[in-house]
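In: Can you look at this prediction? I've put the sequence above it.
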Amino acid sequence: MKIQFLNLWYCRAALFFLSALACVACSDDDGPAATPETEVNYAVSTVSGAWPDLTTYIQGLENLDLSSVDNSNAIELTGSASTVAYGKSLFATPFGAPANLVKYVFNNEGLPEEEERIVVPGANTFSTLHFESETVAYGTVSGGISKLIIFNPTTMRIEDEIPLSAVIDKVPEATRTYYLDMLERDNKLFMGVHYENNFVPVNDSAYVAVIDLATHQVEKVIADGRTGMVFGGQSPNSGMVKTSNGDIYVQALGTTNAGGSSPSGVLRINNGETTFDQDYFFNLEDATGNICFGIYHTSAGQSFTARVEDESDFWEYATGQPQFKYYKINLDGETSEGAVQGLPVTYGSRRMIIHEESAQSLLFSIATNDENAVYRYDLSSDNATKLFTSSGGYITGLEKLD
């Protein structure tokens, strides 16, 4: 009896154990627990390699509270590409024919995925993008065919095109025409233009094309000889800004470093006007002491540019050293407020980015021979500290996804 009782107990225990395993197995059949979705709030682009063998890496970040970033969660784009964010999407313009505009969205794991692309045969590259709304955006293409593309950024379909032959015809002796920053105001698109002849500015003037969006025609190209070479900075839309009162300020590099006589400066197109204000000219070379490249304006009204330290090595290949220092400027007072404290001299040729993080802080990209980093600049204390470094190359894109 005792043996039978023990056998019965062991059988029941075994049956209970097997039942428990079966329950666990049934639970496992339901699949693993769902992975929490990653919320991507920032997009970062980096470039590594040596010309011409460059690779662009794109990735999403939940926040910027990190000490370093690599390319382990990035996708690769062959060659060099610029990036611009609109909404929750990132738009990339890889360099090389045919012209491509690629739209990326971020999946639940925070990884970028290509959603759609626009290809323009006959053009070498997209130059600059301007987003008006979720359904209307503008992009210039150049090299071969030159035109302004009107497209829907949601569907990534071309809706219309505006020929830019009138812009080219303005300076027929130019062998190259560059289409630069774009701003919209009063149903007109203002677009910076630069003309070259064998890599040399054709003259000492600065040019802006005025495009009527109601008729889809180039209305005119305005010029001013007080400065020249509207070439923007190393970041998208960094050569033309619009202030809260509707005035447009255009920054030009000047031609003193290219055999000309016009200094670096800032021109103004007053609100409601389509011509340069002849009563305003901000001579940046006089104010800062040297050639300046690019302009950025915050929602709180502060303005910034980048000054070259040694103009004889503007393109940064003679000395092998970075040459640009970020400066704070006063557009209304036409004065310099000095270098931004806490920021090292950076390579302009490796992209200079200024991004408004909040009402109290800005983000600056820095590229030196020792580090590639992003610095946070506190407006109240007027000082910058290092935020994070990149081990995956120099930073060419830093965008907030709204």
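Out: Structure's in. What do you need? Residues are numbered from 1 along each chain as shown.
In: from here on, contacts and neighbour counts on C-alpha atoms
Out: OK.
In: Now do stretch 49-65: distance from first to last residue.
Out: 27 Å (C-alpha to C-alpha, to the nearest Å).
In: Report the buried residues of it.
Out: If you call a residue buried by 16 or more other C-alpha atoms under 10 Å, then stretch 49-65 has these buried ones: 55-61.
In: out of those, what pair is the most spread apart?
Out: Spatially, the most separated pair among these is T55 and L61, at 19.5 Å (C-alpha to C-alpha).
In: export the buried residues of stretch 49-65 to CSV and tack on distance to D279 and secondary structure?
Out: As requested, the buried residues of stretch 49-65 are exported to CSV (distance: C-alpha to C-alpha, whole Å; DSSP: H, G, I helix; E, B strand; the rest coil):
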residue, distance to D279, secondary structure
T55, 46, strand
T56, 44, strand
Y57, 45, strand
I58, 44, strand
Q59, 46, strand
G60, 45, strand
L61, 46, strand
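In: Just the helices from the protein, written as ranges.
Out: 2-29, 165-170, 284-288 (DSSP state H).
In: hmm, back to that, could the buried residues of stretch 49-65 go into JSON lines alongside distance to S238?
Out: Formatted as JSON lines, those follow (distance: C-alpha to C-alpha, whole Å):
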{"residue": "T55", "distance to S238": "23"}
{"residue": "T56", "distance to S238": "21"}
{"residue": "Y57", "distance to S238": "22"}
{"residue": "I58", "distance to S238": "21"}
{"residue": "Q59", "distance to S238": "23"}
{"residue": "G60", "distance to S238": "23"}
{"residue": "L61", "distance to S238": "24"}
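In: picking that back up, tell me which of the helices of the chain lies nearest to Y138.
Out: helix 165-170 (16.3 Å).
In: So which other helices or strands are in contact with that closest one?
Out: strand 217-224 (3 or more C-alpha pairs under 8 Å, 6 or more residues apart in numbering; DSSP states H and E).
In: So which residues make contact with the strand it packs on?
Out: By C-alpha atoms under 8 Å, 6 or more residues apart in numbering, the list of residues contacting strand 217-224 from outside reads 162-164, 166-167, 170, 205-212, 275-276.
In: ok, second structure coming up, stack it against the first:
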Amino acid sequence: MKKSSKLILFSALVAFTTFSCSSDSDKPGNETGGGVDTGKTKYIITATTGAAGIADYLLTADDISKGSITTTGNGIEQDGSYRYYITAQNNFFSLLYGQGNPGAVTTYNLNAEGKLIKKSNFQAETVHVFAAVNKDILTIKVPRSGAASIAQMYKIDAEKSLITGEAQQDTKKLAGNGERAFFTWATQVGEKVYMPYMSIKGDGVDNFGTKNPDSTWVAVYTYPELKLEKVIKDNRTSYLGGYYTNGLYQDENGDAYGFSGAVATSNSVVTSTKPSAVVKIKKGTTEFDKTYFFNVQEKSGGYKIASSTYISKGKVLLQMFGTVGTNKGAAKLAIADLYNQTFTWVTNAPQVITFTTVERYNLVSEDGSSAIVGINTPEGNWIYTINGTTAVATKGIKVEGGQITAIAKLKY
């Protein structure tokens, strides 16, 4: 373990001890933050005011189907300009993007009365990937340019909020084509972790450009060892997901589906010649299924996938780029059926959308029928429930005083 990593781990231990000794999480029956499970839940809505030097406010609500909530005189203010979120082991993690420097990772949970409280706080490297794996959160810091080419992977115990291990990956060696690999996300598939990546120049001039726009890669790692087993390759579409955007999901059958926008660029111009599509990796295999290819661009009338979120039973909510054939334009929402390869535009959603939480900060309804997302518009910001079968959006709670950036749910 490197000296810097030891310091990070030591900081984490000190910070966790400091906070847990003075918080409600130390009380009997509340060791993992949820207390005695009462069967109750509360929604966590994050909203940003857009003010300089201010990140998000954490708001809580019992019901998101109606009413309104505001950031004015309400919620827990986050420090720093950029925050990212993940929920694991009934804890809510707020990660500060430190602009390349280490940033705070703050853990929250609900006490027995349903109040959101701070459980711990520690420093960790600013990362580009963060995903729940088993009872951990796997985070990855990925270099994008310069001499540095080693991606740092960290395992955080999601119950104890402690960094428990790390691994490294040489991204130039992984790409093996004169460029470097840039992980877009990480997904647990069975007992392994699948990490799709982009091939990027990383030359300091056109960092995210590539000379390889029409290929797909998924690196397969053992877990918890994080040892590289192989790279799954294909050339029917482009890379999966995107910068800070998940593009690989496992369904209830154990199969994995990858989503490509086919928007690889060179000097900021889209150079992908393949269609935006969905590919499949069958359960128990580490190869793309050559018999499966869902051409979403064709089914949608020429639009490309911007981001996605899996609902259940093969239904997926897609956010599409609003301008045909490009990576530009106001967002448009659609439902895709992965099993029947059908595409349906969402109805009853706002006509003009400025930002949504589809990229990574959504929920699925208790019955698995719908996606619950934040949708921001020039007229206001609401939580919507979008049915995966009917593709109909239903407006819920309005969030005032800030743009919705994430939605989560915890038990107490």
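Out: That came through, no problem. This one's a predicted model, so the numbers in the text were calculated from it and none came from an experiment.
In: tm score of chain vs chain?
Out: After superposition, the two chains reach a TM-score of 0.77 (TM-score structural alignment, normalised by the length of the first structure), with 350 aligned residues with a C-alpha RMSD of 2.9 Å.
In: Does A104 of the second structure touch V127 like I think?
Out: No. Using C-alpha atoms under 8 Å as the test, A104 of the second structure is too far from V127 to be in contact (11.2 Å).
In: And these two? Which one has more around it.
Out: V127 (27 against 20; other C-alpha atoms under 10 Å).
In: any idea how far G176 of the second structure is from that one?
Out: 23 Å.
In: now swap in F16 of the second structure and tell me
Out: Relative to G176 of the second structure, and taking C-alpha to C-alpha, F16 of the second structure is found at 40 Å.
In: and what of A104 of the second structure?
Out: Taking C-alpha to C-alpha, one finds A104 of the second structure at 34 Å from G176 of the second structure.
In: who's in contact with whatever residue of the first structure lines up with L96 of the second structure?
Out: Under the alignment (TM-score structural alignment), L96 of the second structure pairs with P94 in the first structure. Contacts for P94 of the first structure (C-alpha under 8 Å, 6+ apart) come out as 77-82, 100-101, 125-126.
In: Ok, E62 of the first structure next?
Out: Contacts of E62 of the first structure by C-alpha under 8 Å, 6+ apart are 38-42, 110.
In: Highest neighbour count among these?
Out: V40 (23 neighbours).
In: isn't that one right up against L90?
Out: No. Using C-alpha under 8 Å, V40 of the first structure is not in contact with L90; the gap is 11.3 Å.
In: what's the counterpart of F364 of the first structure in the second structure?
Out: Match for F364 of the first structure (TM-score structural alignment): V373.
In: With E309 of the first structure instead?
Out: Alignment note (TM-score structural alignment): E309 of the first structure maps to G322 of the second structure.
In: next one: A206 of the first structure
Out: For A206 of the first structure, the residue aligned by TM-score structural alignment is T216.
In: and if you look at L129 of the first structure?
Out: Match for L129 of the first structure (TM-score structural alignment): A131.
In: Which of F16 and G176 of the second structure has more residues huddled nearby?
Out: Taking neighbours as other C-alpha under 10 Å, F16 of the second structure and G176 compare with F16 leading, 20 against 11.
In: Quickly find the element holding that one.
Out: helix 3-20 (DSSP states H and E).
In: In the first structure, which residues correspond to that helix?
Out: Per TM-score structural alignment, helix 3-20 of the second structure has no counterpart in the first structure.
In: hmm, who's touching that helix?
Out: In contact with helix 3-20 of the second structure (C-alpha under 8 Å, 6+ apart) are residues 26, 118-124, 161-164.
In: Within its local environment, how many residues does F126 of the first structure see?
Out: The tally of other residues near F126 of the first structure (other C-alpha under 10 Å) stands at 30.
In: For the residue nearest to it when sequence neighbours are not counted, list the residues it contacts.
Out: Distances taken as C-alpha to C-alpha, 6 or more residues apart in numbering put V141 closest to F126 of the first structure, at 4.3 Å, once the chain neighbours are dropped. Residues near V141 of the first structure by C-alpha under 8 Å, 6+ apart: 99, 123-128, 147-149.
In: Could you check how far V141 of the first structure is from V120 of the first structure?
Out: V141 of the first structure is 8 Å from V120 of the first structure, by C-alpha to C-alpha.
In: out of the contacts of E62 of the first structure, which are inside strands?
Out: Members of the contacts of E62 of the first structure lying in strands (criterion: DSSP state E): Y42.
In: In the second structure, which of the contacts of E62 of the first structure still touch?
Out: Retained in the second structure by both residues aligned by TM-score structural alignment, their matches' C-alpha atoms under 8 Å are the following of the contacts of E62 of the first structure: 40-42.
In: closest to Q341 of the first structure among those residues?
Out: The closest of these to Q341 of the first structure turns out to be Y42 (C-alpha to C-alpha; 25.2 Å).
In: Map the closest one across to the second structure for me.
Out: Aligned partner of Y42 of the first structure by TM-score structural alignment: Y43.
In: Surely that match is in contact with A406?
Out: No. Under the contact definition of C-alpha under 8 Å, Y43 of the second structure does not touch A406, with a separation of 10.4 Å.
In: one step back: show me whatever sits in contact with both of V141 and V120 of the first structure.
Out: A99.
In: what about the residue mapped onto F282 of the first structure from the second structure, how many neighbours?
Out: Taking TM-score structural alignment, the alignment pairs F282 of the first structure with F294 from the second structure. By other C-alpha under 10 Å, the residues close to F294 of the second structure number 22.
In: D277 of the first structure now?
Out: Counted with other C-alpha under 10 Å, D277 of the first structure comes out at 13.
In: In contact with it, which residues?
Out: Taking C-alpha under 8 Å, 6+ apart as the test, what D277 of the first structure contacts is 267-270.
In: With respect to M352 of the first structure, which of these is nearest?
Out: Nearest to M352 of the first structure out of the contacts of D277 of the first structure is L267 (C-alpha to C-alpha; 21.4 Å).
In: Verify the stated contact: the closest one with L284.
Out: No. Using C-alpha under 8 Å, L267 of the first structure makes no contact with L284, being 10.6 Å away.
In: Common neighbours of the two, please.
Out: By C-alpha under 8 Å, 6+ apart, no residue touches both L267 of the first structure and L284.
In: Just give the nearest non-adjacent residue to V218 of the second structure, would you?
Out: P196 (4.0 Å).
In: ok, G402 of the second structure touching I45?
Out: No. In this structure, G402 of the second structure is not within contact of I45 by C-alpha under 8 Å, at 10.6 Å.
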